[in-house]
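S.K.: no sequence on this one, just coordinates:
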């Protein structure tokens, strides 16, 4: 295995691990805390988080990891062999999958939540602004947003951390 491939795999593993760790903190600390405050407080707080997140340093590992995974996955598929190839390609696939969950699930829900007026906290109804059934207004929108968002965030955590472990294992095996 090329030394450069090994370095890229390890740097990508660090990015995947950072992403998984940040998302784990969100699932295990931030979302449970927001679940304990009134929706009229939680919703605008999450809207603020979602405005800051795309402009934060978190974007470096969040976007860098899948880019590195594509490079590692293609390179390993062509140049590595045996268990090293399997580990690196699998790690790359899981890393890209974590990003796909973000882009396909979290971003659209975050964007929909951003459109909910925070001052509509007392409204409830049948269809929510988040595109999920069971809510209108801030209270209903938050109540339908939070559980699914958190569950899928756990999926992102698992995918990102599994990617990191497999990339490290492949890099070490290929050394």
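M.R.: The structure has been received and is ready for your questions. Every value quoted in this text rests on a predicted model; they were computed, and no experiment measured them.
S.K.: C-alpha from now on. contacts and neighbour counts both.
M.R.: Noted.
S.K.: show me where the chain has helices.
M.R.: 3-25, 31-35, 39-52, 59-79, 82-101, 107-114, 137-174 (DSSP state H).
S.K.: closest to residue 123 out of those?
M.R.: Set against residue 123 and scored by CA to CA, these come closest in helix 137-174, at 4.7 Å.
S.K.: in the closest one, which residues are buried?
M.R.: Using 16 or more other CA atoms under 10 Å as the test for burial, helix 137-174 gives 137-146, 149-150, 152-171, 174.
S.K.: do the same with stretch 21-41
M.R.: By 16+ other CA under 10 Å, the buried positions in stretch 21-41 come out as 21, 22, 23, 24, 26, 27, 31, 34, 39, 40, 41.
S.K.: in addition, the following structure is provided for comparison:
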């Protein structure tokens, strides 16, 4: 890799983490609270529609990009092949990977479970309150991981 790319990669990974974290912060701060104010049927139907669009949205670029680029940065930092603060770069990479794992292991299965329910069913009505509470709580975690990752990667970068 060229030295210019090695200087830019941590910044790009960090920016992707901050962008994804900011987008997901909107869910914690106003989307989920607004959905909880709706009747259960409307809330479930709306979240099902959101979850259907999300995997094909532009949000996937920074969300997946932060994990992919962060992984490369972390690996290069571990073998001392990238300039910058090694501890911050490896930490930022780990946080980006943790955010991706949180999405894949926690949010996706719950979203899939919600998608399998008829929004007007009693099963959906029973599932929604717990889903909304725990999904949002873990989204707070995911946002913190992404924003922290971004800060660490950018701070650890040697780019001016």
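M.R.: Okay, I see it. Computed from a predicted model, the values in this text were never measured in an experiment.
S.K.: any idea what the TM-score comes out to?
M.R.: After superposition, the two chains reach a TM-score (TM-score structural alignment, normalised by the length of the second structure) of 0.94; 159 aligned residues with a CA RMSD of 1.8 Å.
S.K.: how much space between residue 155 of the second structure and residue 127 of the second structure?
M.R.: 41 Å (CA to CA, to the nearest Å).
S.K.: still on that earlier bit, tabulate the helices of the first structure (CSV), appending distance to residue 120 of the first structure.
M.R.: Converted to CSV, the helices of the first structure look like this (distance: least, CA to CA, whole Å):
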stretch, distance to residue 120 of the first structure
helix 3-25, 28
helix 31-35, 18
helix 39-52, 8
helix 59-79, 31
helix 82-101, 29
helix 107-114, 12
helix 137-174, 5
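S.K.: which residue in the second structure lines up with residue 167 of the first structure?
M.R.: Taking TM-score structural alignment for the superposition, residue 167 of the first structure sits opposite residue 153 in the second structure.
S.K.: so what's that match up against?
M.R.: Counting by CA atoms under 8 Å, 6 or more residues apart in numbering, residue 153 of the second structure makes contact with 10, 11, 13, 14, 70, 88, 89, 91, 92, 93.
S.K.: the last one against residue 71, yeah?
M.R.: Yes. With the criterion set as CA atoms under 8 Å, residue 93 of the second structure and residue 71 qualify as a contacting pair; they are 5.5 Å apart.
S.K.: okay, the two: which has more neighbours?
M.R.: residue 93 (32 against 21; other CA atoms under 10 Å).
S.K.: for the more buried one, give me its contacts.
M.R.: Counted by CA under 8 Å, 6+ apart, residue 93 of the second structure has contacts 67, 70, 71, 73, 74, 149, 153.
S.K.: how far away is the second one from residue 16 of the second structure?
M.R.: Per CA to CA, residue 70 of the second structure is found 9 Å from residue 16 of the second structure.
S.K.: those two: who's more crowded?
M.R.: Taking neighbours as other CA under 10 Å, residue 70 of the second structure and residue 16 compare with residue 70 leading, 32 against 27.
S.K.: now which residue in the second structure aligns to residue 50 of the first structure?
M.R.: Residue 50 of the first structure maps onto residue 51 in the second structure, by TM-score structural alignment.
S.K.: report how many residues lie close to that match.
M.R.: 16.
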